[in-house]
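Enquirer: attaching a predicted model along with its sequence, questions to come.
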Amino acid sequence: MSPEVFVDIFKHALWLVLILVCACIIPSLIIGLIVSVFQAATSINEQTLSFLPRLIITILALMFGAHWGFRMLMEFFYSMIEQIPSVVG
């Protein structure tokens, strides 16, 4: 295997991981920011107030994005399997 092929595969894998993680983290980040602004405006210092909405949004993002994420992972896996003969041989 040439280094260029390995770097290309590694770059594709890291990009896939980045996209899948961002699909779950970004909605949670946005909700956390909204709740933090609300807490600052009302002077509420309750820690569980920011935790529960982020947890719910993260679970909902996983529920609605799981099919898309697994499809992307399966496409990546199939492309890796298809590349085995050209990389090894």
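Expert: Yep, that arrived. Numbers count the residues shown, from 1 in each chain.
Enquirer: drop to CA atoms for contacts and neighbour counts, all remaining ones
Expert: Noted.
Enquirer: which helix or strand contains the residue sitting nearest the centre point of the chain?
Expert: Geometric centre of the chain, nearest residue: Val21, 1.5 Å, by C-alpha atoms, centre = their mean. Secondary structure assignment for Val21, by DSSP states H and E: helix 3-42.
Enquirer: check it against this one:
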Amino acid sequence: MEPQAVLTLAQQAMFTLLGVSAPVLGAVLVVGLLISLFQALTQINEATLSFVPKLIAAIAVLLLVGPWMLTTLVDFLRRMLLALPEYAV
């Protein structure tokens, strides 16, 4: 397998990973910022206050976007498995 092919496969894998994880990470980031703003305004410094809303947001996004994430990952895996004979030396 040529080095360029390996880099291309790694790049495709990283872009797929970034695209699939972006909705969950974005939601958790927004909730974390809102909770931090709330804590700064009210001067409540409770560590568990930020954990539960982030967990709920992550679960909600996974429920909403989970089927798309699974389809995207399965399609990527299918493309990689079908491309294996091309890269076999």
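Expert: Received, thanks. Since this is a predicted model, take the numbers as computed values, not measurements.
Enquirer: quick revisit: counterpart of the residue nearest to the centre of the first structure in the second structure?
Expert: Structural alignment (TM-score structural alignment) places Val21 of the first structure against Ser21 in the second structure.
Enquirer: state the distance from the nearest residue to Ser50 of the second structure once chain neighbours are set aside to Lys54 of the second structure.
Expert: Distances taken as C-alpha to C-alpha, 6 or more residues apart in numbering place Ile35 nearest to Ser50 of the second structure, at 6.0 Å, with adjacent residues excluded. From Ile35 of the second structure across to Lys54 of the second structure, the span is 9 Å (C-alpha to C-alpha, to the nearest Å).
Enquirer: neighbour count winner among these two?
Expert: Lys54 (20 against 17; other C-alpha atoms under 10 Å).
Enquirer: hmm, that one is touching Leu33, no?
Expert: No: using C-alpha atoms under 8 Å as the test, Lys54 of the second structure is too far from Leu33 to be in contact (10.1 Å).
Enquirer: how about Leu62 of the second structure, nearest residue that isn't a chain neighbour?
Expert: Per C-alpha to C-alpha, 6+ apart, closest to Leu62 of the second structure is Val24, 6.9 Å.
Enquirer: tell me how far that neighbour lies from Leu70 of the second structure.
Expert: On the measure of C-alpha to C-alpha, Val24 of the second structure and Leu70 of the second structure end up 13 Å apart.
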